[in-house]
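Asker: sharing a sequence plus its predicted fold:
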Amino acid sequence: IAVDLCQEKPLTNKMLRAVGVPVPAGGIAPSADEAWNIAQAVGLPVVVKPSEGHQGKGVSVHLTMEADVRNAFQIALQQNRGDVLVERFIQGRDHRLLVINGKLAAAARRDPPAVIGDGQYTIAELVEILNQDPRRRPGHSSSLTRIVLDDAVDLTLSQQGMTRESVPDEGQAVKLRTNSNLSTGGTAVDMTDDVHPRNARLAELAAQILALDVAGIDILCHDISRPLAEQDGAIVEVNAAPGLRMHLHPAEGTPRDVGQPIVEMLYPDDSPARIPIIAVTGTNGKTTVTRLISHMVETAHKVVGMTCTDGIYINSELVRKGDSAGPKSAETVLLHPYVEVAVLETARGGILREGLAFDECLVGVVTNVTSDHLGLGGIDTVEEIARVKQVVVEAVEREGAAVLNADDPLVAEMAAATDARVVYFSHDPHNHIVQAHLADNGWCVFVQDNAIVMATGEAQVDLVELDRVPFTLGGKIDFQVANALAAVGAAWAAGLNPAMIGRALTTFQTDTRMVPGRFNVQEINGVELLLDYGHNPAALKALGEAVQVMELRRTIMVITLPGDRRDEDIVASTRATLPYVDAYVLYDSLDLRGRRQDEIPLMMRAALPENIPAQLTRSPRDGILKGWQSAQPGDRLIIILDEVDEALEIIQGIASGTMDAECATPLAADDLDVRPRERVSFPVLSGKRSEA
């Protein structure tokens, strides 16, 4: 808007005149006749120029004759093809004052192009000789611009009784143009140290009125070291994109480094040069914690760029679908110009393949470390997994914070890997690590009297009661409480207002919109449907603890496990579900990850006791529909997802009734298939995947 205002010269003058800035009288001329009328009204001599324009193109000054005004009107009209501005001519020399960030940075006197006669050469020849100066080049790439002979030059020469073919006397100065712009061949003399303080303030006021961070203020006056009011001087133009050449490379005087204040304005010393990065890693809970932190930051009205296993999100909008917990996806967020805070789920696989997408992060979160992905990428022990996750802690900048789980010894000891602040979180306020950290004036987040508490060694803030945090079921679901604690620690360490953190906790929902496939609970036709992504023993055990604090129901589980896990991990994960599942539907993943068809479902079925009903299907779709057919009103159907989007489509079809009747209606109890499954042989566990 400010740039457009400066292009509208009459409007610029009106705004400046309204606050007492001296500007020349004038008006808009739609015709040559009106131009002459305005010239007579404001008093001769006058200036004629396009109402919109730049670089002094089409400008004619010091016009005293009607013919000159009419000719100047045509020149300005050709340049703009719009309205023409006629103003009273202000006597004096042309000065450019450069204002940067509200302060005068430099000033220069601009002299119009001219030649000095020698009694031999014509004016055109003298111009050609002048253009041979190596400093003069076409355009704006050098300190001076070549002089071009055009209609404006012819008009100026005619005012002096000359033409291009005239031969000036020796020593005679011949002015080629009436305007002094460098872009039309003018020269500059530095005047920065000579500007009167009142004139500097007027220039700064003009830039402020037009809301310009960088402005070139053109002033006509006899002596820039005297106040304009004493010499009938005026501001004749404000430029939104002023050239810097006259200040950097004046023909005379001291060069001024005007680039430095522009850079300092754009990048102040006390402002961050990078956006805050919050990186989240761990075995379980990463996606939920990442999404919860993002929700907290968005509640504080920041534009968040988020990556997670579901995709890349910019300002809550999905811009790329698919597993995006690696460094390439993080780079997409970090390169986005709108993002103010980056919240990045940081998975083991990406770290092992390519490292991190960043050299430092403001906050690094480690949720927990448990047995998962063992036997992959050269990682064979939980301790080795912890070492991979610790990379995020090591990347935390010195002024940042590492948010660590005090209830997990492998995570808690990562504090030794950073010089940054450590924020511990724990279910237990009496945890010995928490108590020792508080005694050392450290930061901790924990649960006390069923409320989330943020504490330092000196103070304690009761943030929110867990009864108001719906996704924790009033604090009964331990793994969701841990997720909340981790997110609170991260948001607190990132500097968010506790009020915003608390509000975000009360408005976050673990539904298919906010956290698809992560403990989503809904009811369809009397069947409680629970969707989750857990696929390792710790996650499935935590899921069972959550289910057991919910309403008691007959529970059917539809489940598969990733084929790239070790045999013993698949068996352990299957058996972790036994305390809370009454019947199973075992299906095969779309991506077998090197396994044979049916190998994983058969292995899982063999790990179950003989008296537990189990059915086998070959795809996620068949598994979900078989589970739905096996459920009756009052049951709980748990679906462990393989492909989240496909599963959600199927469930949406069931909920909306678009599935065929056989699939959309739970069967009666008499129709349930509860026959014991056939036993299959199970290989001896060896720490590697079965070859059978």
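Answerer: Received, thanks. Numbering: from 1, shown residues only.
Asker: use CA for all of it now, contacts and neighbours both
Answerer: Fine.
Asker: mind checking how far residue 257 is from residue 197?
Answerer: 20 Å (Cα to Cα, to the nearest Å).
Asker: what of residue 217?
Answerer: Remark: distance between residue 217 and residue 197 (Cα to Cα) = 15 Å.
Asker: who has more neighbours out of the two?
Answerer: Per other Cα atoms under 10 Å, whichever of residue 217 and residue 197 has more neighbours is residue 217, with 25 against 14.
Asker: need the residues that contact the helix or strand containing that one.
Answerer: Using DSSP states H and E, residue 217 falls within strand 214-221. The list of residues contacting strand 214-221 from outside it, by Cα atoms under 8 Å, 6 or more residues apart in numbering, reads 90-101, 203, 206-207, 228, 231-243, 262.
Asker: please compare the first structure with the one that follows:
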Amino acid sequence: MNGNALRYFKSAQALFLKVKPIEDIKGFALELGKRTFYFCGAEPPLNPTTSTKIVQHKYLANRFLEQAGIPVPKAVIITHAEFINGSYLKEINHLRLPLVAKPLQDQRGNGVLCNINTSSELQDYLNEAFTRYEFIIIEEFHAHLNSYRVLVFNQKIIGIVSRYPAHVLGNGQDNIAQLIHKTNQERRLINEFLGPIVLDAEAKICLNEQGLNSDYIPAVGEKVALGYTSNATRGGTYETYHGKVCRYNRQLMRQVANVLDLKLVGIDIQCVDLNTPLIHPHGVIIEANEVPSIRIHELPMYGKPVLVTRKIMRWFIYRHPLAYLYSLYFNKRTAFYIRSTLLLLATLLGLLIIKGIK
């Protein structure tokens, strides 16, 4: 079973919901009365298919947000043909450096390169990227801001994590390459879904910006940044955020969900502070994720876990209360308590009726 689906499954069991694992979909089925809801992999049965298709087109989704007055990075989308004939240069002419380049349809930070400062860096990236992807988004890079993933469900923020790009801490003995190897060993022990830190193009740009290379030996406790992308699958770290979120930003998160017509959405944000209104130049919405990770909230690397799936699964109960009570009535673990409660209620009702007649 998919790791995210397993979190939903365990919460459903804790709430005594009737669920059945289905290996073929790497998920499970939830039965409530005559209705069956399928949790396929990491995707719960919550968002409309049309909405998810739009959000999977990252460029189009951000243009919808932009039209609604929501701050997103300025961006263009280019094809391989435009790259070959050089017409893309005119397209990106209005974008200010540095830039971010990323594939139109990929996840978990795959294929993303941040902090591109020269045309040669961009050309090298595009040469390689177009061997794997059909469309590439190029957008302005918003540096020196904090990164967050905000989980919105049913118009409410139910979880937030602070995210940090890959880095290593010096011990005064090992060089950066050796520290990366040791850090990756530690990451495998923390969580099986954490991706390794890699000395890729972005890491080299980041080191070059600091005037360093992989042979550098950091002092004890010295932190060396190794990228700008904060995805855990690319060596990033994350922790539960328990700080305040200003009213303006809470409303903005609801607006993002409404514009994209998503009941459940993970919103990636770059901003100064979540308690400061997200208005340019204080921050931007990077992108929305229609199948957001649940595990980063329930299994954080640091901080107190937030059981977001418990809140989501309760929604199914609220939507189908009679079907839920019916399932509890025939559940071996809850039947005695439900039947005893119903018997007690029936007895009390009978006594009240008799008393009323007298």
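Answerer: Arrived safely. Please read these numbers as outputs of a predicted model, since none were measured by experiment.
Asker: buried members of the contacts of strand 214-221 of the first structure into ChimeraX, please.
Answerer: Selection of buried members from the contacts of strand 214-221 of the first structure for ChimeraX, criterion 16 or more other Cα atoms under 10 Å:
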select :90,92,93,94,95,96,97,98,99,100,101,203,206,207,228,232,233,234,235,236,237,238,239,240,242,243,262
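Asker: now do the helices in the second structure.
Answerer: 3-14, 49-56, 58-67, 80-85, 88-91, 119-129, 176-190, 201-209, 247-259, 295-298, 308-319, 321-329, 335-357 (DSSP state H).
Asker: closest to residue 217 of the second structure out of those helices?
Answerer: Among the helices of the second structure, helix 176-190 comes nearest to residue 217 of the second structure, with 6.2 Å by Cα to Cα.
Asker: could you report the neighbour count for the alignment partner in the second structure of residue 125 of the first structure?
Answerer: Here residue 125 of the first structure is matched to residue 178 in the second structure, going by TM-score structural alignment. Neighbour count for residue 178 of the second structure, taken as other Cα under 10 Å: 14.
Asker: ok, residue 178 of the second structure - contacts?
Answerer: By Cα under 8 Å, 6+ apart, no residues touch residue 178 of the second structure.
Asker: how long is stretch 236-254 of the second structure end to end?
Answerer: Note: stretch 236-254 of the second structure ends 27 Å apart using Cα to Cα.
Asker: mind listing what's buried along that stretch?
Answerer: With burial defined by 16+ other Cα under 10 Å, the residues of stretch 236-254 of the second structure counted as buried are 236-241, 249-250, 252-254.
Asker: who touches it?
Answerer: 70, 152, 155-157, 160-167, 195, 197, 229-232, 267, 274-278, 296-297, 300-306.
Asker: which residue in the first structure lines up with residue 275 of the second structure?
Answerer: Counting by TM-score structural alignment, the partner of residue 275 of the second structure is residue 225.
Asker: over to residue 101 of the second structure?
Answerer: By TM-score structural alignment, residue 101 of the second structure lines up with residue 48.
Asker: residues in contact with its match?
Answerer: 59-61, 69, 72-73, 76, 84-87 are the contacts of residue 48 of the first structure under Cα under 8 Å, 6+ apart.
Asker: can you flag the buried ones in the residues you listed?
Answerer: 59-61, 69, 72-73, 76, 84-87.
Asker: Throw those residues into CSV and include distance to residue 269 of the first structure, thanks.
Answerer: Output for these, formatted as CSV (distance: Cα to Cα, whole Å):
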residue, distance to residue 269 of the first structure
59, 41
60, 44
61, 44
69, 52
72, 49
73, 49
76, 45
84, 45
85, 43
86, 45
87, 44
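Asker: wait, which of those residues is closest to residue 446 of the first structure?
Answerer: Distances from residue 446 of the first structure to those, taken by Cα to Cα, are shortest for residue 85, at 70.9 Å.
Asker: gap between the closest one and residue 289 of the first structure?
Answerer: 62 Å.
Asker: same thing with residue 443 of the first structure?
Answerer: 19 Å.
Asker: same question, residue 645 of the first structure
Answerer: Distance from residue 645 of the first structure to residue 289 of the first structure, by Cα to Cα: 20 Å.
Asker: pick out whichever of those two has more residues nearby.
Answerer: Legend: neighbour count by other Cα under 10 Å for residue 645 of the first structure and residue 289, higher for residue 289 (28 against 16).
Asker: secondary structure element holding that one?
Answerer: Going by DSSP H and E, residue 289 of the first structure is in helix 286-299.
Asker: whereabouts in the second structure does that helix align?
Answerer: On the second structure, no counterpart of helix 286-299 of the first structure exists by TM-score structural alignment.
Asker: quick check: buried residues in the helix or strand just after that helix?
Answerer: As assigned by DSSP H and E, the chain's next helix or strand after helix 286-299 of the first structure is strand 304-308. Buried residues in strand 304-308 of the first structure, counting neighbours by 16+ other Cα under 10 Å, are found at 304-308.
Asker: repeat that for stretch 311-319 of the second structure.
Answerer: 312-313, 316-317.
Asker: can you pull out the helices in the stretch 401-550 of the first structure?
Answerer: If DSSP state H, counting those that start in this stretch is used as the criterion, the helices of the stretch 401-550 of the first structure fall at 409-412, 432-439, 478-493, 498-507, 537-548.
Asker: the fourth one vs helix 478-493, what angle?
Answerer: In terms of direction (axes from the mean of the first three to the mean of the last three Cα atoms, to 10 degrees), helix 498-507 of the first structure departs from helix 478-493 by 150 degrees.
Asker: show me what helix 498-507 of the first structure is packed up against.
Answerer: helix 286-299, strand 460-465, helix 478-493 (3 or more Cα pairs under 8 Å, 6 or more residues apart in numbering; DSSP states H and E).
Asker: closest one to residue 398 of the first structure among these?
Answerer: Smallest distance to residue 398 of the first structure across these (Cα to Cα): 12.5 Å, for helix 478-493.
Asker: just checking, residue 366 of the first structure touches residue 391?
Answerer: No: taking contacts as Cα atoms under 8 Å, residue 366 of the first structure lies outside contact range of residue 391: 10.2 Å.
Asker: what about those two, which has more around it?
Answerer: More crowded of residue 366 of the first structure and residue 391, by other Cα under 10 Å: residue 366, with 29 against 18.
Asker: ok, now how distant is that one from residue 206 of the first structure?
Answerer: From residue 366 of the first structure over to residue 206 of the first structure (counting by Cα to Cα), the distance is 54 Å.
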